[in-house]
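Novice: Output the structure for:
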Amino acid sequence: MSIPVDLADLPKALAGFGRGYLLTSSEGRVKAVSVRVSAVDDTLRVAAPGRGSVANVGVNPAVTLLFSPPEPGGLTLLVDGTGAVQGDDVVLTPSSAILHKAVG
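Specialist: Just a heads-up that it's a prediction; the model follows:
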């Protein structure tokens, strides 16, 4: 089951989650790193996710943020968007967000 999140409501949705995972890819390999995210205007800033993630975004700007449910049986937040490198940080412009509940 998936529930779309209006991008205008994304900062409010993020408030219910802690650390997330930044998912980047290069040459067909996905890299996942644990990150803290802050909402800044219409973007999400990932402070210093690491050289590998920054390099991946430089090659392939399609990124995903994944936030695990804060409690067992809760909803996972997934945010897709376009990343841009700003110094050591990645700034994500979201294109879609969903709350997802595993079935079964």
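Novice: going forward, measure contacts between C-alpha atoms and count neighbours the same way
Specialist: Will do.
Novice: The most centrally placed residue in the chain: which element?
Specialist: Central residue of the chain (C-alpha atoms, centre = their mean): Leu65, 1.7 Å from the mean position. Assigned by DSSP states H and E, Leu65 belongs to strand 62-67.
Novice: I'd like the distance between the nearest residue to Leu78 once chain neighbours are set aside and Val30.
Specialist: Leaving aside its sequence neighbours, Leu78 sits nearest to Leu66 (C-alpha to C-alpha, 6 or more residues apart in numbering; 4.7 Å). Leu66 sits 13 Å away from Val30, going by C-alpha to C-alpha, to the nearest Å.
Novice: quick revisit: assess the claim that the residue nearest to the centre of the chain and Asp80 are in contact.
Specialist: Yes: assessed by C-alpha atoms under 8 Å, Leu65 is found in contact with Asp80 at 6.5 Å.
Novice: For the comparison step, fold the sequence that follows:
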Amino acid sequence: MSIKVEPDDLPRVLGDFDAGYLLTVDPVGSPARVKVVSVRPSLADGRLVITRPGRGSIANARANPAVTVVWPPREPGGMSLIVDGSAECEGEDLRVTPASGVLHKPA
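Specialist: Down below sits the predicted model:
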């Protein structure tokens, strides 16, 4: 089951979640590999701000700005939040402009 989340609804929806996971892709490897790191994004000016996700995540986002941030449910059977977006690097931080989001759980 999926429920669409509009970018304007993110401030309200994010209140139900804690730490999440940033997914980036290393485009150099063959096959390409997904890098997953634990993050605690904040929201500023409509963008997710991810503070110091690590050198590998920054390098991946520079090479391929398409990223996904996933927040697991707080309780068993709850909804996960999945946000796809485009990342911009600012020093050691990332700013992700959300393109789409869904609340999701298995049917």
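Novice: which residues in structure 1 does stretch 36-54 of structure 2 match up with?
Specialist: Alignment of stretch 36-54 of structure 2 against structure 1: residues 32-50, by TM-score structural alignment.
Novice: List the buried residues for the matching stretch?
Specialist: 32, 35-37, 39, 43-47, 49 (16 or more other C-alpha atoms under 10 Å).
Novice: circling back to that earlier point, Leu66 and Val30 of structure 1 - which one has more neighbours?
Specialist: Leu66 (19 against 13; other C-alpha atoms under 10 Å).
Novice: What residue in structure 2 is paired with the more buried one?
Specialist: Per TM-score structural alignment, Leu66 of structure 1 is aligned with Val70.
Novice: Flag every buried residue along stretch 97-104 of structure 1.
Specialist: Quick answer for stretch 97-104 of structure 1 (16+ other C-alpha under 10 Å): 97-100.
Novice: I'd like the distance from that stretch to the chain centre, please.
Specialist: 15 Å (C-alpha atoms, centre = their mean, to the nearest Å).
Novice: Helices of structure 1, start to end?
Specialist: 10-14, 51-59 (DSSP state H).
Novice: Arrange those helices in CSV, one row each, with mean neighbour count as further columns.
Specialist: Below are these laid out as CSV (neighbours: other C-alpha atoms under 10 Å):
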stretch, mean neighbour count
helix 10-14, 16
helix 51-59, 18
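Novice: Kindly reformat these as a markdown table containing distance to Ser25 of structure 1.
Specialist: Converted to a markdown table, the helices of structure 1 look like this (distance: least, C-alpha to C-alpha, whole Å):
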| stretch | distance to Ser25 of structure 1 |
| --- | --- |
| helix 10-14 | 23 |
| helix 51-59 | 6 |
